[in-house]
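> test case, fold it:
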Amino acid sequence: MTSDPLILVVDDLAPNVRLLEAVLSPRGFRVATASSGEEALDVLSKEYPDVVLLDILMPGMDGYEVCRRIREDPGTAFLPVIMITASGEQEKIRAIESGADDFVNKPFDQAELLARVRSLVRVKRYHDTIQQQAGELARWNRELEQRVQDQIEQLDRVSRLRRFLPAQLADLIISSGD
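Prediction:
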């Protein structure tokens, strides 16, 4: 990994945010925080985290809506989201249906949370690498298409020259670059 992974922690309760920071920071994660769904979306417009840890039950915009909006935005559609809540099994199903990649119950087991975060950071880094390679491949394809087009134009010029000049003279003019 090139830099420490950035984790966006979204929870309306400051003690929960501090707890997650205390778990993540000493283990090599940078932490950005938001205390509401609206603030989380604002942070996502400026920062590029590797994973979002998202509380479900928040005043205003709940975690489900935040997750749906993350999935709707092409820039964050593949951003891994782990939803965290003290609620039961029904909440887990709704979390997955809203687009969450994983789910952790409160109170959470630190080792389990860290394992899930590391796993999704790894997946995100793979995705980022694939996106970068796809961009490079597209650039190379454009360059190759341009080279082919240039060669076709060159062949066309040679063909026209050979219609009006002897082959040896046409070859001499072409090889001189004129």
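> every contact and neighbour count from this point should use C-alpha atoms.
Noted.
> now find how far off-centre stretch 67-76 is within its chain.
11 Å (C-alpha atoms, centre = their mean, to the nearest Å).
> can you give me the end-to-end span of that stretch?
10 Å (C-alpha to C-alpha, to the nearest Å).
> to compare against the first, here's another:
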Amino acid sequence: MSGDTQGRILLVAKETTLRGLLERLLVARGFSVVDGGTGADTVSLLGSDGPIDLVICERTGPGLDEVALFEEIRRHPDHGRVPILALPPADPECTARALEAGVSDCLAKPFHPTEFLARVERLARPATA
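The predicted structure follows:
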């Protein structure tokens, strides 16, 4: 793979170890990663410093649950169409709630890095590609 950046990903994860692992996988694959922290500032980060090609959300921190975050992103006038990959626990109800809130795809934990990267690459292709 060339040194070109494939796209910018906003990564939201409550668990710092998982966030670090996902970031390393994404950077190794050529993506630029914006740290969305635990979700509180995610929507404000969507438009800052250039477009975001994909939002990946594992879990948010206190004060904002994942479904509220997904709904807030979808209501945003400029960024409501950005793809969202949710990483819910292996619970059909969590997956259903995320899909109902408008996410583009769900990948239940635990997951294999190969499947994670395949879904990311499918969702994060820049619109100009």
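> how close are the two chains, by TM-score?
The TM-score (TM-score structural alignment, normalised by the length of the second structure) is 0.87; 125 aligned residues with a C-alpha RMSD of 1.8 Å.
> give me the contact list for stretch 115-132 of the first structure.
Stretch 115-132 of the first structure is contacted by residues 1, 5, 50-51, 78-80, 102 when judged by C-alpha atoms under 8 Å, 6 or more residues apart in numbering.
> grab the nearest non-local neighbour of V33 of the second structure.
I9 (4.9 Å; C-alpha to C-alpha, 6 or more residues apart in numbering).
> which element is the alignment partner in the first structure of that neighbour on?
If you follow I9 of the second structure across to the first structure using TM-score structural alignment, you land on I7. In this structure, I7 of the first structure is located in strand 6-10 according to DSSP states H and E.
> on average, how far is that strand from the matching bit in the second structure?
Superposing on the second structure and averaging over aligned pairs (mean C-alpha distance after the TM-score superposition for the first structure), strand 6-10 of the first structure comes out at 0.6 Å.
> count the neighbours of the corresponding residue of the first structure for A127 of the second structure for me.
Aligned by TM-score structural alignment, A127 of the second structure pairs with R125 of the first structure. R125 of the first structure: 15 surrounding residues under other C-alpha atoms under 10 Å.
> which helix is the longest one in the second structure?
helix 16-28 (DSSP state H).
> what's the mean deviation for that one versus the first structure?
Mean for helix 16-28 of the second structure is 0.8 Å (mean C-alpha distance after the TM-score superposition for the first structure).
> what helices or strands is that helix leaning on?
strand 8-12, strand 32-35, helix 113-123 (3 or more C-alpha pairs under 8 Å, 6 or more residues apart in numbering; DSSP states H and E).
> translate A101 of the second structure into the numbering of the first structure.
So A101 of the second structure corresponds to S98, using TM-score structural alignment.
> show me the contacts for its match.
64-65, 67-68.
> contact partners for the aligned residue in the second structure for A32 of the first structure?
Under the alignment by TM-score structural alignment, A32 of the first structure pairs with V34 in the second structure. The contact partners of V34 of the second structure, by C-alpha under 8 Å, 6+ apart, come to 8-11.
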